[in-house]
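Quick one: sequence plus predicted model below, questions after.
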Amino acid sequence: MKKFLLGSFAAVLILALAACSSASGKDDSGSEDSNDKTITFGVTPWTSTVPPTKIAKLIVEDMGYTVKEIKADAGNVFIGMSRGDIDAFMDAWLPAHENHLKKYEDDLDVTAISYDGVQMGMVVPSYMKDINNVSDLKGKEDLFNNEMYGIEEGASATGIFNNMIEGHGLDLKQVNSSEGGMLAQVKRYTKSEEPVLFFGWRPHTMFNKFDLKVLEDDKNYFEKAAVKVITNKDLKDNSPDVYEFLSNWSIPIDDVEQMIVQIEEEGTDPEVVAQEWIDNNQDKVDAMLGK
């Protein structure tokens, strides 16, 4: 009887411990179950950030995680990653964001190349036949009211453009606003085929909306960009399956541009567009997941 009572007590104790373990959301190793984990993506106010972030979000959710998005400018996204508040950023432009990487290099991981060979720089409408190089702007700044339109003040590209203007000795002032504000000015000037100078990059619907050209730059202030996935250094240990997926990430720039058109021009819900890409590219998704 004594043995029976001890055995019964042990069985009850094991069941109680199992129940407590289940309730705490931890497996036998003591780590939290992935279903209770949250992955946070940083989202900048650029149209190019949305498609890759939404695709990654849906895939990570399918892996059993909760996903949150934090909207911020690029500088604050990098700060958030360095503090561990943001796990991943799908749209880091290098070398434009090199200063952020160097500043927080001990806390960040350059995880994958999303796509490369991306053009960016000073842009004018194609009807400006005599302006093809940044050097062609010298002495013609008054055509543009001595203004060049850029994006938000805190963007890395803003500082590069200021250096470019100074380095080329141009009598220009950079006028900073949101991406939408900048493009509103472009629309206003191109409607009547007036001169306008602004920041342009691919992938972006601006090249679908307007007939544009990126100016050549002999001094190479903007190298052709590579768009990379950056994660905080803790992600690899905290969520190795998510890190492995993101380390295998890649997507064609043409696909991103087409998705931007669907979202921005056609008004399709971003997650619908992202799910359609996943459905049509299951082989790429499987490869990124290591299947």
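Arrived safely, thanks for sending. Numbers count the residues shown, from 1 in each chain.

CA atoms for contacts and neighbours, from now on please.
Noted.

max-length helix in this protein?
Scanning the chain for the longest helix, with DSSP state H as the assignment, gives helix 2-23.

Following the chain past that one, name the next helix or strand.
Towards the C-terminus, the helix or strand next in line after helix 2-23, according to DSSP states H and E, is strand 38-43.

Please name the nearest non-neighbouring residue to Thr47.
What sits nearest to Thr47 in space, not counting adjacent residues and going by Cα to Cα, 6 or more residues apart in numbering, is Ile260, at 6.5 Å.

Name all residues that make contact with the residue nearest the centre of the chain.
Against the mean C-alpha coordinate of the chain, by Cα atoms, centre = their mean, the closest residue is Asp91 at 2.0 Å. Applying Cα atoms under 8 Å, 6 or more residues apart in numbering, we find Asp91 in contact with Ser48, Thr49, Pro52, Ser114, Val227, Lys228, Val229.

can you rerun that using 10 Å?
The contact partners of Asp91, by Cα atoms under 10 Å, 6 or more residues apart in numbering, come to 42-44, 46, 48-53, 74, 113-115, 226-230.

List only those of the residues you listed flagged as buried.
Using 16 or more other Cα atoms under 10 Å as the burial test, the contacts of Asp91 include 42-44, 48-53, 74, 113-115, 226-230 as buried.

Which of these fall within helices?
Cross-referencing the buried ones among the contacts of Asp91 against helices under DSSP H gives Val50, Pro51, Pro52, Thr53, Ala74.

in terms of contact, does the second one touch Thr268 like I think?
No. Checked against Cα atoms under 10 Å, the pair Pro51 and Thr268 is beyond contact range at 11.6 Å.

got any residues that touch both of the two?
Overlap of the contact sets of Pro51 and Thr268 (by Cα under 10 Å, 6+ apart) consists of Met259, Ile260.

all helices of the stretch 51-200 of the chain, in order?
Secondary structure of the stretch 51-200 of the chain (DSSP state H, counting those that start in this stretch): helices located at 74-83, 98-103, 156-167, 179-191.

now those as CSV including distance to Met288?
Listed next are the helices of the stretch 51-200 of the chain as CSV, based on distance: least, Cα to Cα, whole Å:
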stretch, distance to Met288
helix 74-83, 22
helix 98-103, 24
helix 156-167, 29
helix 179-191, 31
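
One more to weigh against that first structure:
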Amino acid sequence: MVKINWKKLGITVGLSLALFTAGCSSNEEDKADTVGKGQEVELAYVEWDSEVASTHVIAKVLEDLGYNVKITPLDNAVMWKSVATGDADAMVSAWLPGTHQAQYEEYGDKVIDLGPNLEGAKIGLVVPSYMDVNSIEDLTDEAGKTITGIEAGAGVVQATERALEEYSNLADWKLETSSSGAMATALGQAYEKEEEIVVTGWSPHWKFGKYDLKYLEDPKGVYGAEETINTMVREGLEEDMPELYQILDNFYWTMEDMEEVMLMIQDGEDPEDAAAKWVEDNADRVKEWTEGIK
């Protein structure tokens, strides 16, 4: 009968696991050394909940590959300009063709469009479902004839300014601009009391998961159809950092992916921690973005 030395076996298995883990860590570190090599990368973004989520996620992926990533929140127009002038390397926050139409017309020939990183985006006027109004044309004196907006330079705000001109029933309405956070706070407070409120809204956004909301129909098409969120990079990036260019070109996820990160942040998670958790839990998706990178 063969006697098994369980103590020795345990030590052997433990050593094997340690070596395996060390090998995996070494491979990850080697990949970080050979890909990013500590190169500095600056990503610009606008502080919308959607763009906070996407920018922190792609930044985390790049950091794991050894890049030294700086993310800079900017006003919408300044974000576009920073990539166009090369002050920033990239952004993953270009809403096209409608929301950022003005910025694209001004800077589109000075940046490289890598195409959509998310499809099915939408903007418009949003109200709680308990409000008895379904179209912009139905609005009369709801919410004190006031639309609660976000930052003055945002595309959805510019579209709303056009809506005030296009829809005759909005002739004496006013648009109050503030910030994305202030809009969300006002919406939450009104919703809790079942008060009337009309806000500038967009999808993806965590508010649609937290509240029962609806877009108002837009028969004049002021807010446009569904949009994509595109990745834009500075000219010369492909030549300067081809691996970075490839990763950004591969970056693509779904509305559900983005809203998962947004909800974590809304529930109190730090954006960096939320991004790290999502990256860890979605290794297969991240692998698609880094495919072919050595």
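Yes, it's here. In this text the structure is predicted, and so the values were computed from the model without any measurement.

TM-score for these two?
Overlay of the two chains. TM-score (TM-score structural alignment, normalised by the length of structure 1): 0.82; 254 aligned residues with a Cα RMSD of 1.6 Å.

got the buried residues for the longest helix of structure 1?
Counting neighbours by 16+ other Cα under 10 Å, one finds that helix 2-23 of structure 1 has no buried residues.

Surely Ala22 of structure 2 forms part of a helix?
Yes. Checked against DSSP: H, G, I helix; E, B strand; the rest coil, Ala22 of structure 2 lies within a helix.

Quick check: stretch 49-64 of structure 2 compared with structure 1, mean distance?
Aligned to structure 1 and superposed, stretch 49-64 of structure 2 gives a mean residue distance of 1.5 Å (mean Cα distance after the TM-score superposition for structure 1).

which residues in structure 1 does that stretch align to?
Under TM-score structural alignment, the match for stretch 49-64 of structure 2 in structure 1 covers residues 47-62.

for stretch 74-90 of structure 2, same thing?
Under TM-score structural alignment, the counterpart of stretch 74-90 of structure 2 in structure 1 spans residues 72-88.

that older thread, list just the one of the helices of the stretch 51-200 of structure 1 that sits closest to Val242 of structure 1.
The closest approach between Val242 of structure 1 and any of these, judged by Cα to Cα, belongs to helix 74-83 at 15.5 Å.

mean shift between that closest one and structure 2?
After superposition, helix 74-83 of structure 1 averages 0.9 Å from its match (mean Cα distance after the TM-score superposition for structure 1).

ok and that helix relative to strand 38-43, angle-wise?
Between the axis of helix 74-83 of structure 1 and that of strand 38-43 there is an angle of 160 degrees, by axes from the mean of the first three to the mean of the last three Cα atoms, to 10 degrees.

Show me which residues of helix 74-83 of structure 1 are buried.
With burial defined by 16+ other Cα under 10 Å, the residues of helix 74-83 of structure 1 counted as buried are Ala74, Asn76, Val77, Phe78, Ile79, Gly80, Met81, Ser82.

now do stretch 125-145 of structure 2
Using 16+ other Cα under 10 Å as the burial criterion, the residues of stretch 125-145 of structure 2 that qualify are 125-129, 133-134, 136-137, 139, 142-143, 145.

Pick the one among those closest to Ala275 of structure 2.
The shortest approach to Ala275 of structure 2 among the buried residues of stretch 125-145 of structure 2 belongs to Val126, at 27.5 Å (Cα to Cα).

Quick one: distance of the lengthiest strand in structure 1 to the chain centre.
Ranked by number of residues, the top strand in structure 1 under DSSP state E is strand 108-118. Centroid separation for strand 108-118 of structure 1 versus its chain: 10 Å, with Cα atoms, centre = their mean, to the nearest Å.

which part of structure 2 lines up with that strand?
Residue correspondence for strand 108-118 of structure 1 in structure 2, counting by TM-score structural alignment: residues 111-121.

Have a look at how far, on average, that stretch is from structure 1.
If you overlay the two and look at stretch 111-121 of structure 2, the average distance to its match in structure 1 is 1.4 Å (mean Cα distance after the TM-score superposition for structure 1).

Return the distance of the nearest residue to Asn230 of structure 2 once chain neighbours are set aside relative to Ala88 of structure 2.
Nearest residue to Asn230 of structure 2 in three dimensions, chain neighbours excluded: Pro116, at 4.0 Å (Cα to Cα, 6+ apart). Between Pro116 of structure 2 and Ala88 of structure 2 the computed distance is 19 Å (Cα to Cα, to the nearest Å).

The helices of the stretch 51-200 of structure 1: which one's closest to Ala287 of structure 1?
Of all the helices of the stretch 51-200 of structure 1, helix 74-83 sits nearest to Ala287 of structure 1, with 26.2 Å by Cα to Cα.

what sits up against the closest one?
Counting by Cα under 10 Å, 6+ apart, the neighbours of helix 74-83 of structure 1 from elsewhere in the structure are 40-46, 70-72, 84-89, 91-93, 97, 99-101, 103-109, 152, 154-156, 230-234.

Please spell out the PyMOL selection for the buried subset of those.
Selection of buried members from the contacts of helix 74-83 of structure 1 for PyMOL, criterion 16+ other Cα under 10 Å:
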select buried, resi 40+41+42+43+44+45+84+85+86+87+88+89+91+92+93+97+100+101+104+107+108+109+152+155+156+230+231+232+233+234
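
Contact partners for Leu289 of structure 1?
Leu289 of structure 1 makes contact with 59-60, 63, 241-249, 283, according to Cα under 10 Å, 6+ apart.

compared with structure 1, how much does stretch 185-192 of structure 2 deviate?
Its match in structure 1 and stretch 185-192 of structure 2 itself, once the structures are fitted together, sit a mean 2.2 Å apart by mean Cα distance after the TM-score superposition for structure 1.
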